[in-house]
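S.K.: Model the following, please.
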Amino acid sequence: MSDLLDRGQSRDASVVVARDAHGLVAVLSARFPRHGGEFLFLPGGRMEDGESPEGCARRELREESGVTAESWRPLGSYGITLQSTARVHLFEARGLTLGPQELTETEEGFKLSWWPMADAITAAIEGRFLLPAGPLALFLADRP
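M.R.: Purely as a prediction, here's the structure:
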């Protein structure tokens, strides 16, 4: 997710709403002092060369939260900014298996917690998410 904060990047990205068997959502939190404190976000990041949007979503979910998933549902693809052709691809993941986080040096402060969907959506409405892709993914995943 930290790589989504880099300005001037034109690579597509993926963001994941990972829901467990009880409907809880994987939510990450970290301190971003230059953005004003601690924020929430969903697992995600920029695509690597030759990587598909779903491949990126799978990798980022595993790395940032330690989670793998059996079932994937695309939620849509959206422009990131008017100044870039890059798109963010949103997914819902289910059938989760938990494992260890594989955090990079820039992700070391990422804390994983599991939230009821209603609480995650409330946090999004309150502006507690750093980037807009997470709240958008939550709203879309909450639709039948």
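S.K.: Going by C-alpha atoms from here, please, whenever you check contacts or count neighbours.
M.R.: OK.
S.K.: Next, the distance between the ends of stretch 124-133.
M.R.: End-to-end distance of stretch 124-133 (C-alpha to C-alpha, to the nearest Å): 10 Å.
S.K.: what do you get for stretch 75-92?
M.R.: End-to-end distance (C-alpha to C-alpha), stretch 75-92: 7 Å.
S.K.: Where does residue 76 fall, secondary structure wise?
M.R.: Assigned by DSSP states H and E, residue 76 belongs to strand 67-79.
S.K.: To check against the first, give me the structure of this:
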Amino acid sequence: MNEAMKVENIKEYMKPLDVEVSQNFVYGYTEPGLLSSFTYGALASFVDMSHFLLVFSPEEIVLVGLTLMGDFADTYVRIPRKDIELSKAKKGLIQYKIELKVKGDKKLKFKANKMIAAAKWQKGNIAFLESNNWYQP
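M.R.: Predicted coordinates for the structure are as follows:
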């Protein structure tokens, strides 16, 4: 439980993918869609919300799926920077809204809280990524 909230486990998980991690990742999630909200009501956030580690590098963005309990879901997607048409992070009061537009696909929207109790690294990693303009050209 919460294996993906420990930096050592994240580094170990990313080794076979040959992706270097230091402070270039954040925990993010997607919110349930409107249809789920009508169908499941208050339970929609548990039924339809997806959780990810978003790993940013100059060459690509890797989305690593997480379970609701914070474990690795053994699914990931690699998006080469050349395929990203739009990448922006909007700073809010308690969270960032991260938007990616991939060639031929719709926009992907994530939210990343500035602080997470189980992931002490989140605040520092967000500051690092912001100082590097989220690796945007």
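S.K.: Would you report the TM-score computed for these chains?
M.R.: Put the two chains on top of each other and the TM-score (TM-score structural alignment, normalised by the length of structure 2) is 0.30; 66 aligned residues with a C-alpha RMSD of 4.6 Å.
S.K.: sorry, back to before: which helices and strands sit right next to the helix or strand that the strand holding residue 76 of structure 1 is followed by?
M.R.: Using DSSP H and E, the helix or strand that follows strand 67-79 of structure 1 towards the C-terminus is strand 87-98. In terms of contacts (3 or more C-alpha pairs under 8 Å, 6 or more residues apart in numbering; DSSP states H and E), strand 87-98 of structure 1 is packed against strand 13-18, helix 53-65, strand 67-79, helix 133-141.
S.K.: Which parts of structure 2 are strands?
M.R.: In structure 2, the segments counted as strands under DSSP state E are 25-30, 50-56, 60-66, 72-80, 84-91, 95-102, 107-113.
S.K.: possible to save those strands as JSON lines with mean neighbour count and distance to residue 121 of structure 2?
M.R.: As requested, these are exported to JSON lines (neighbours: other C-alpha atoms under 10 Å; distance: least, C-alpha to C-alpha, whole Å):
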{"stretch": "strand 25-30", "mean neighbour count": "23", "distance to residue 121 of structure 2": "8"}
{"stretch": "strand 50-56", "mean neighbour count": "22", "distance to residue 121 of structure 2": "12"}
{"stretch": "strand 60-66", "mean neighbour count": "21", "distance to residue 121 of structure 2": "17"}
{"stretch": "strand 72-80", "mean neighbour count": "14", "distance to residue 121 of structure 2": "17"}
{"stretch": "strand 84-91", "mean neighbour count": "15", "distance to residue 121 of structure 2": "18"}
{"stretch": "strand 95-102", "mean neighbour count": "17", "distance to residue 121 of structure 2": "15"}
{"stretch": "strand 107-113", "mean neighbour count": "18", "distance to residue 121 of structure 2": "12"}
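S.K.: I'd like these laid out as CSV, including distance to residue 8 of structure 2.
M.R.: Below are the strands of structure 2 laid out as CSV (distance: least, C-alpha to C-alpha, whole Å):
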stretch, distance to residue 8 of structure 2
strand 25-30, 13
strand 50-56, 14
strand 60-66, 15
strand 72-80, 13
strand 84-91, 26
strand 95-102, 24
strand 107-113, 20
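S.K.: what is the orientation angle of the strand holding residue 76 of structure 1 with strand 13-18?
M.R.: 130 degrees (axes from the mean of the first three to the mean of the last three C-alpha atoms, to 10 degrees).
S.K.: shouldn't residue 24 of structure 1 be in contact with residue 113?
M.R.: No - the criterion here is C-alpha atoms under 8 Å, and residue 24 of structure 1 misses it with residue 113 at 9.3 Å.
S.K.: between those two, which one's more packed in?
M.R.: Of the pair residue 24 of structure 1 and residue 113, residue 24 is the one with more neighbours under other C-alpha atoms under 10 Å, namely 18 against 12.
S.K.: what's the burial count for the residue lying closest to the more buried one once chain neighbours are set aside?
M.R.: Spatial nearest neighbour of residue 24 of structure 1, chain neighbours left out: residue 116 (4.6 Å); criterion: C-alpha to C-alpha, 6 or more residues apart in numbering. Close neighbours of residue 116 of structure 1, defined as other C-alpha under 10 Å, add up to 15.
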